[in-house]
Each structure stands twice: as C-alpha cells, then as structure tokens.
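# next one to model:
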Amino acid sequence: MSDSDLEARIIELETRLSHFDIAMNDMSMMIKQQWDRIDILERRNHLLSEDIKRMNSFITTAPEDDVPPPHY
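Got it, this is the predicted structure:
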C-alpha cells in the first residue's frame, strides 16, 4: 500500500468521522428538544388534571338545582 493510498484512506475516514460527529450532535439536539417538549406536556397534563379535580369537587359540593329556595 502506497503512502498516497494510505493518505486517501485516512482523509476518507476523517471525512466520515466528521459527518458522524455532525449527525450525533444533531440527534442530541433533537433529543433535548423532545425532552423539553415532554416536560412542558407533562406540566400541562398535571395542571389539567388539577383543574378537573377542582371542577369535580365543585360539582359535587354545589347545591342541587331541584331544591327550592328557603323563602318558598
């Protein structure tokens, strides 16, 4: 194997490594964005769950509509 063949192979490997490095960084960024989005959605889900609990407790403690006012 000549020096020029070896040099060409090294250049090819370095080029591929560079592309893999860029792809890995892109995927890491995408994963971070997805986790950030998941955190936001989990917080929203928790807030909506709390709202539903409050609405249910309000409905169960609300006076009945069938009961006439005390002055009748």
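
# for the rest of this, base every contact and every neighbour count on C-alpha atoms.
OK.

# quickly find the element holding residue 63.
Using DSSP states H and E, residue 63 sits within no helix or strand.

# state the distance from it to residue 57.
Distance of residue 63 to residue 57, given as Cα to Cα, to the nearest Å: 12 Å.

# and if you look at residue 12?
Distance from residue 12 to residue 57, by Cα to Cα: 67 Å.

# one more, for comparison:
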Amino acid sequence: MTVQSMEARIDALEEKIAYQDQVIDDLNTAVTDQWKEIETMRRLVANLLDEVKEMELAARATPGREPPPPHY
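This is a model prediction of the structure:
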C-alpha cells in the first residue's frame, strides 16, 4: 500500500467521522427537544387530571337534583 493511498483512506475516514459527529449532534438536539416537549405535555396532563378530579368532587358535593327553573 502506498503512502498516497493510505493518506486517501485516512482522509476518507476523517470525513466519515466528521459526518457521523454532526449526525450525532443533530440527533442529540432532536432528542433533547422531544424530551422538553414530553415534559411539558406531562405537566399539562397532570394539570388536566387535577382539574377533572376537582370537577368530580364538586359534582359529588352538589345536591342530587336542581330545582326546576322559575318558568315551570
């Protein structure tokens, strides 16, 4: 194997590594952004569950039947 062919192979490998490093960085950014969005959605779902529980408790606390409207 000649020195020139070795240098060419090394250059090709360096290019591949640089490309792979960029892809890894891009994937890391995408995953990080997705986790932030997932955490936001988890908080929203937890808040909604709390609101539903409060509404259920309020519904149970009210008397069974409402009086009829005044026009009856």
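
# which stretches in the second structure count as helices?
In the second structure, the segments counted as helices under DSSP state H are 3-61.

# off-centre distance for stretch 7-19 of the second structure?
How far stretch 7-19 of the second structure lies from its chain's middle: 35 Å, per Cα atoms, centre = their mean, to the nearest Å.

# for it, give me the average deviation versus the first structure.
Compared with the first structure after fitting, stretch 7-19 of the second structure deviates on average by 0.2 Å (mean Cα distance after the TM-score superposition for the first structure).

# can you name the residues that contact residue 2 of the second structure?
For residue 2 of the second structure, the contact set (Cα atoms under 8 Å, 6 or more residues apart in numbering) is empty.

# again, 10 Å this time
Neighbouring residues of residue 2 of the second structure by Cα atoms under 10 Å, 6 or more residues apart in numbering: residue 8.
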